[in-house]
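>>> Next come a sequence and a model predicted from it.
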Amino acid sequence: MITLCPRPFPVRIALASALLAAGCAISPGSQAPPAPAGFSADTFTREGLVSGATATEVGCRALPDALWVETSGRRECLRYAAGGAAGPSPVALLHLPGDPPGIGYRVAGGRVQVDRVSEFYEQDAGSRRLAARILAGTMQNMPVFLIARPGMHGSSGNHAQDRHTLDEVELVDGAVGMLKRRYGFRDAVLSGFSSGGLLVANLLARRSDIRCAVIASAPLDLAQFHSRPDGIVADDFALRMPDLADPMRSVATIRSNAEIFVIGDRRDRSVPHAAWIGWSAAARRKGLRVHDAQTNGLDRAELGPVRTYHITSGRSLEAAYGCATGWPPERLRQALLGGERILRPAGQRLDGAAIRAAFTGRQLSGVDWNRWGMRATLSTFWSTDGKQYQFHSAHLDRRLVTQQWWIDSDTLCTSDDGCNAVLFDGQALHLVGDEPRRFQMSFTADAPGH
């Protein structure tokens, strides 16, 4: 829960300065915090993502959301964010993200390096925890873990060099085992988007406790993924092939009873359909329970006007939740094909007066399901003069969106998203669209009126 701080006057300057002037505590702004003790860099930042980071065991164990993972060849500190019920549980949902938004790679001296990455990559541990809490809340408090891959989101390692490698698979596998022991869940439901889906496919060959696996828009055939238009495989990929964790190689060793969903948009320009369809066919030949489903891929508008149809992480999480809660596989597949909502908003519907009390003059942190999905959170300010400001959660001086807001009868309206009902589920405020209800925005909050 966050304490909502009222604001008696309109915001005319950056949110950070305005809230400080009003006496409200806020999270850090654009000044990047120092790396945690024992870490050479903070991979929550773009600079840390580029450089990579080392960590000491002492520094790692001092963090409440970190796992010191030891494999046959590596020792790294992997971060995670947890949400949902505490204590032992029969099942938990674990999500593995894709590569950072707007990233590009280059090869120099035979080593892969990050060439560029969008500022929208940057988060912090607090915003990751917020995303996990909100996601778990929409899933009836099911335990949810957002696992940070090596070299990303606060973890040690080097993202560019660890990406798609056997080392990355072994480290993430070790992290899953440690989370299971730390939190006491019995079975895992895995969701993986893009390169995170490649990890899920490889984990199927290593673990027997996976109840469901959802693989979304993932490069499951690395030779196909790295092929040029003329069919020739790039030289740098050929040189690195022995170290890469190609799911087309590991599929032959999978012995799993998991329900496996492979989803994506056939129009995908980032990971072509051909880069995952062969894996599905190979898995079926092995007798695995694989369900393919076409789903519409989205784009991040802030990264430019070019459509990629790539982002399916939201649908991956929904499908994982549906499988974890017992949806019959074919029923779930049909829901994915038909665009049916699987995560359905619930809670007490607020009237106009309660909506006004919950939002007016308040800073609320949450997620915008339409623009950013669960990859990142944002901080909003709902001014008394009818403006809603959205700011980068890790950099409160970076304004992302400004729009008008008002109340029409028992709905909250914004100039970009129209009018929506507001539900309060005891933990979060949800702006939801018309029937069938769908999430628009969700915010952590105290009970309306407090």
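Nice, thanks for sending it over.
>>> drop to CA atoms for contacts and neighbour counts, all remaining ones
Noted.
>>> Would you mind listing the buried residues in stretch 299-314?
With burial defined by 16 or more other C-alpha atoms under 10 Å, the residues of stretch 299-314 counted as buried are 299, 300, 307, 308, 309, 310, 311, 312, 313, 314.
>>> dropping in the other structure now:
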Amino acid sequence: MTDGRVRRRALRLLPMLPLLAIGAGCAGAPGGTQPPPGFTADTFGLAGLLSGARATEAGCRALPDGLWVGTADGRRSECIRYHAAGLDGPPPRPATALVWIPGDPTGATYRMAGGRPRLESASMLYELTAELRWSGAEMLSAVMGGLPVVLLARPGMHGSSGDQAQDRHSHDEVELLDAALTELRRRHPWIRDFAAVGFSSGGTVLANLLTRRADIRCAVLASAPLDLGEYYRTAGGGGGGGVAALDSLAMRDDLADPMRALAGGRKLPADATVFVMGDHHDRRVPAAAWEHWAEAARRAGLQVLIAEIPGHDRPDLGGPVETRHHTSGRALEVGYACASGMAPADVQRALVTGEPLLLPRGRRLDGAEIRDAFAGQTLHGTAWQPRALVLTVWMPDGRLYQASPRRPGRRIAELRWWVEGDRLCTSRHGCGEVRADGALLHVVAGDPPRLAATYLAVAGPRPAADTAPRP
């Protein structure tokens, strides 16, 4: 049994209270930047993301999270990484697995050089580790009541081999992830079908997969450029719109445009439900770039439901202010609702009314339990709006620091926290109740109440109360 599997099984055995902290030097430490055997670079890190990576078949097959797959013509093979929870053993009957396909790296900027796209820069906050991705999958699965969850990495990202900039929006990217899903089902044959969620450029991939696969039960396309002609004309594919962007588009003959895929004559999954969602004020992906595809998909016979939802921003997590682009938290809620069998019309109604689809679980804590659970602790957590994996340090004097999970010495936010009655308050989310759910703590805020953040209790040494990440 691998160390990762031992760790994931141990999570289910942790006591609810008291919570034990993650030491500042544990899974999020900046070490582990060396690539695994058989890889030329580690694309979990920024340097490997920018350079791209090659991998050998033997090196990939030695990894518990590696899928060695190739393009249909046999011209190319890559190692696609995935990080999952709920796949350790088969359930009593075939099940739907939720698959997450991420967008481009945080803070990514692109340019054309020599007729080929290049990744010019990205935020250090992109950087994670395999262990952190396992933790993220564990948190999502636990929040979703044990639903199987797969975080599927795109080529050149999150440990996968490939070149992110050149593979982005390409036919190779679609073929490699198509093959990865097939290999995933071969490895876990009890997976009946998928509820797939694609955010931003991950949604571009997913829209193309709909024309290739019959096992996608539902697809959630959030803030996604689905009409690449419209996207490159108005948003420039990450480098500014206009004539220059259209010239760059014309220079590429390998773009996998979902609009063209719809017109390609492939048989579409008749039973699939497709949710297309985004913010009309999105400054990264214009609404027309997903509305045009949604209309064409309906004409082609797909069941497509469209919803405008508010996009969110976290400037401290990289990128400009007020993009209104980040809708990943809401998209995962929709994926969960669909995988759980909720009627599409009811999901659509909840999107229109703003009703939460992922309800908090667990026992509500009183004020004393809240103080015991947080004061002096260092915890990994998921912020939901927008979704981001963060490392949090809860100082007994009321200071609250958020840090990069891979670089715990790098502060990305300095906040305050306190307890009012039986509610936890922070200067970011206001005040809300706290629910203990196994190894998880949920912070619930808003009206109607919804998940604001989820924290994972992991056994480890308690850090000194006066320590905190330094810039």
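Right, received. Where do you want to start? Values in this document were obtained by computation on a predicted structure and should not be read as measured data.
>>> about what we covered before: return the member of the buried residues of stretch 299-314 of structure 1 nearest to residue 275 of structure 1.
residue 310 (12.8 Å; C-alpha to C-alpha).
>>> Aligned against structure 2, show me the partner of that closest one.
In structure 2, residue 310 of structure 1 lines up with residue 325, judged by TM-score structural alignment.
>>> Report the contact partners of that match.
By C-alpha atoms under 8 Å, 6 or more residues apart in numbering, residue 325 of structure 2 lies in contact with 223, 278, 279, 282, 283, 284, 285, 311, 312, 313.
>>> Going by neighbour count, which of these comes out on top?
residue 223 (35 neighbours; other C-alpha atoms under 10 Å).
>>> What residue in structure 1 is paired with that one?
Residue 223 of structure 2 maps onto residue 217 in structure 1, by TM-score structural alignment.
>>> Report whether the expected contact of that match with residue 200 is present.
No: using C-alpha atoms under 8 Å, residue 217 of structure 1 makes no contact with residue 200, being 11.9 Å away.
>>> just the helices in the stretch 201-350 of structure 2 please.
Using DSSP state H, counting those that start in this stretch, the helices of the stretch 201-350 of structure 2 run over 201-209, 228-234, 243-251, 258-262, 288-299, 328-339, 344-353.
>>> Can you provide the mean distance from the fourth one to its aligned counterpart in structure 1?
Pointing back at helix 258-262 of structure 2 there. By mean C-alpha distance after the TM-score superposition for structure 1, the fitted helix 258-262 of structure 2 averages 1.0 Å away from its aligned residues in structure 1.
>>> so that helix corresponds to what in structure 1?
Mapped onto structure 1 using TM-score structural alignment, helix 258-262 of structure 2 covers residues 247-251.
>>> for the fifth one, same thing?
With TM-score structural alignment applied, helix 288-299 of structure 2 matches the range 274-285 in structure 1.
>>> quick check, distance from the matching stretch to the centre of its chain.
With C-alpha atoms, centre = their mean, to the nearest Å as the basis, stretch 274-285 of structure 1 stands 25 Å off its chain's centre.
>>> Residue 77 of structure 1 maps to what in structure 2?
Matched across to structure 2, residue 77 of structure 1 falls on residue 79, judged by TM-score structural alignment.
>>> thinking again about what came up before, and the contacts of the match of helix 288-299 of structure 2?
In contact with stretch 274-285 of structure 1 (C-alpha under 8 Å, 6+ apart) are residues 217-222, 224-225, 247-248, 251-252, 262, 290, 292.
>>> switch the cut-off to 7 Å
With contacts defined as C-alpha atoms under 7 Å, 6 or more residues apart in numbering, stretch 274-285 of structure 1 is touched by 218, 219, 220, 221, 224, 225, 248, 251, 290.
>>> Between which two of the buried residues of stretch 299-314 of structure 1 is the distance greatest?
Maximum distance among the buried residues of stretch 299-314 of structure 1 (C-alpha to C-alpha): 17.3 Å, for 307 and 314.
>>> Can you say which of the helices of the stretch 201-350 of structure 2 is packed in most?
Of all the helices of the stretch 201-350 of structure 2, helix 201-209 has the most neighbours on average by mean count of other C-alpha atoms under 10 Å, namely a mean of 27.
>>> how big's the offset between that one and structure 1?
Overall, helix 201-209 of structure 2 averages 0.7 Å from its counterpart (mean C-alpha distance after the TM-score superposition for structure 1).
>>> where along the stretch 101-250 of structure 2 do the strands fall?
Along the stretch 101-250 of structure 2, the segments classed as strands by DSSP state E, counting those that start in this stretch run 109-113, 116-121, 149-152, 191-199, 216-222.
>>> Look up the closest residue to the spatially most central residue of structure 2, ignoring the ones flanking it.
Central residue of structure 2 (C-alpha atoms, centre = their mean): residue 102, 4.7 Å from the mean position. The shortest distance from residue 102 of structure 2 to any non-neighbouring residue, by C-alpha to C-alpha, 6 or more residues apart in numbering, is to residue 202 (4.9 Å).
>>> Stretch 150-161 of structure 1 corresponds to what range in structure 2?
The aligned range for stretch 150-161 of structure 1 is 155-166, by TM-score structural alignment.
>>> try stretch 385-397 of structure 1
So stretch 385-397 of structure 1 sits over residues 397-409 in structure 2, by TM-score structural alignment.
>>> Number of residues surrounding residue 362 of structure 2?
As a burial measure, residue 362 of structure 2 scores 14 neighbours (other C-alpha under 10 Å).
>>> Could you do residue 254 of structure 2 as well?
15.
>>> so how far is residue 159 of structure 2 from it?
The gap separating residue 254 of structure 2 from residue 159 of structure 2 is 23 Å, by C-alpha to C-alpha, to the nearest Å.
>>> before we move on, what about residue 263 of structure 2?
According to C-alpha to C-alpha, residue 263 of structure 2 stands 34 Å off from residue 159 of structure 2.
>>> Next up, the contacts around residue 187 of structure 1.
Contacts of residue 187 of structure 1 by C-alpha under 7 Å, 6+ apart are 90, 91, 92, 209, 210, 211.
>>> Can I have the buried ones of those residues as a ChimeraX selection?
Those of the contacts of residue 187 of structure 1 that count as buried under 16+ other C-alpha under 10 Å are selected in ChimeraX with:
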select :91,92,209,210,211
